[in-house]
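Asker: All I have is the shape, not the residue letters:
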């Protein structure tokens, strides 16, 4: 039975340690024994793999404090005025007091004119008397010149107009009551 070989016997030309596969791969790559594999020598190969470090001096690539990074981003995008407007709306109760804030709300800030809506005509009158004090307080808290004029508006009143036909100088629904 010389034709039969055991399962663990090496075949002709094949070694169990796998060196024959490594040699054939090296030959296919084009390098002979003792030669190093060819390196790619593209023009931008080295430039894109190693970034420059900032060195001993501070640089934009160094980690930044969140406060300074936020200030830089706000100034680059021009968000200073928007943030001041939101500061007025967000801190309204703190700036004017809880009692006043419970009866009025800021609606808009266009240029230096703040429009405030009161929930009753009595509070609208009271706020008109408090306007110089509120303007002074807002300018101290937010910066001089942010708010120069406060326009106080009364509550939104219901509209009694129903349908196409109306009577001028009518009293609304009260004229139909007994």
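Answerer: Right, received. Where do you want to start? Keep in mind the model is a prediction, meaning the values are calculated, not measured. Numbers count the residues shown, from 1 in each chain.

Asker: Only C-alpha atoms from now on, for both contacts and neighbour counts.
Answerer: Noted.

Asker: how far away is the closest residue to residue 160 other than its chain neighbours from residue 163?
Answerer: Excluding its sequence neighbours, the residue lying closest to residue 160 (Cα to Cα, 6 or more residues apart in numbering) is residue 172, at 5.9 Å. Computed as Cα to Cα, to the nearest Å, the residue 172 to residue 163 distance reads 13 Å.

Asker: Comparison target, given below:
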């Protein structure tokens, strides 16, 4: 046997290379090219992703909040929603989801928000008495909404009573006044 070959006469450069070896060779070539261009090699990231300057001088972040700390998911979702123009839809969803907490459980059990259009919140009351009561309380309800959601989202409250019962049954309908003597 000779020094540079295996027992079968194949040199190491003739052997088939594994994926690891190919990647290692490519990395070494890239580092050599970077060194030749005068760049620092192997330093890694010096700050949070997207940070243009070095934020940490020590090996720990300290007790204060900084970009290295984990961020609450709600805050990150809010930032994404704002960037994509979904802020109003997210605010409307929060208003509808937290309706009971905002206006109180007693009011929420008799009033349901239906839609928010151009700053006007349409609310459906469970009875005509509750619709009247909600209209009288509208200024207070608007203050509570502004305190919870921020000013300017809901400018006006439109309270509607319960839907009228339909006397129309089946596919056929006779025009006219309909039943009048059923209420006494």
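Answerer: Received, thanks. Predicted model only: the values in this text are computed from it and were never measured.

Asker: Need the TM-score from the superposition.
Answerer: Once superposed, the chains reach a TM-score of 0.65 (TM-score structural alignment, normalised by the length of structure 1), with 144 aligned residues with a Cα RMSD of 3.4 Å.

Asker: just checking, the residue nearest to residue 160 of structure 1 touches residue 158?
Answerer: No - at 10.4 Å, residue 172 of structure 1 does not count as touching residue 158 under the criterion of Cα atoms under 8 Å.

Asker: so where is the helix or strand harbouring residue 100 of structure 1 in structure 2?
Answerer: For residue 100 of structure 1, the host element (DSSP states H and E) is helix 98-101. Taking TM-score structural alignment as the measure, structure 2 aligns residues 105-108 with helix 98-101 of structure 1.

Asker: ranges for the helices of structure 2?
Answerer: With DSSP state H as the criterion, structure 2 has helices at 19-36, 73-84, 87-97, 99-103, 105-108, 128-136, 138-149.

Asker: For the shortest one, list every residue counted as buried.
Answerer: Counting neighbours by 16 or more other Cα atoms under 10 Å, one finds that the buried residues in helix 105-108 of structure 2 are 107, 108.

Asker: just the third one next, same as before
Answerer: Within helix 87-97 of structure 2, the residues that count as buried by 16+ other Cα under 10 Å are 91, 92, 95, 96.

Asker: Skipping adjacent residues, who's closest to residue 120 of structure 1 in space?
Answerer: Leaving out its chain neighbours, the residue that sits closest to residue 120 of structure 1 by Cα to Cα, 6+ apart is residue 155, at 5.5 Å.

Asker: how about that neighbour, what's its match in structure 2?
Answerer: Checking TM-score structural alignment: residue 155 of structure 1 goes with residue 162.

Asker: Which residues are in contact with its match?
Answerer: 124, 125, 126, 127, 128 (Cα atoms under 8 Å, 6 or more residues apart in numbering).

Asker: switch to 6 Å and redo it
Answerer: Residues counted as contacts of residue 162 of structure 2 (Cα atoms under 6 Å, 6 or more residues apart in numbering) are 125, 126, 127.

Asker: Compute the number of surrounding residues for residue 26 of structure 2.
Answerer: When neighbours are counted by other Cα atoms under 10 Å, residue 26 of structure 2 registers 12.
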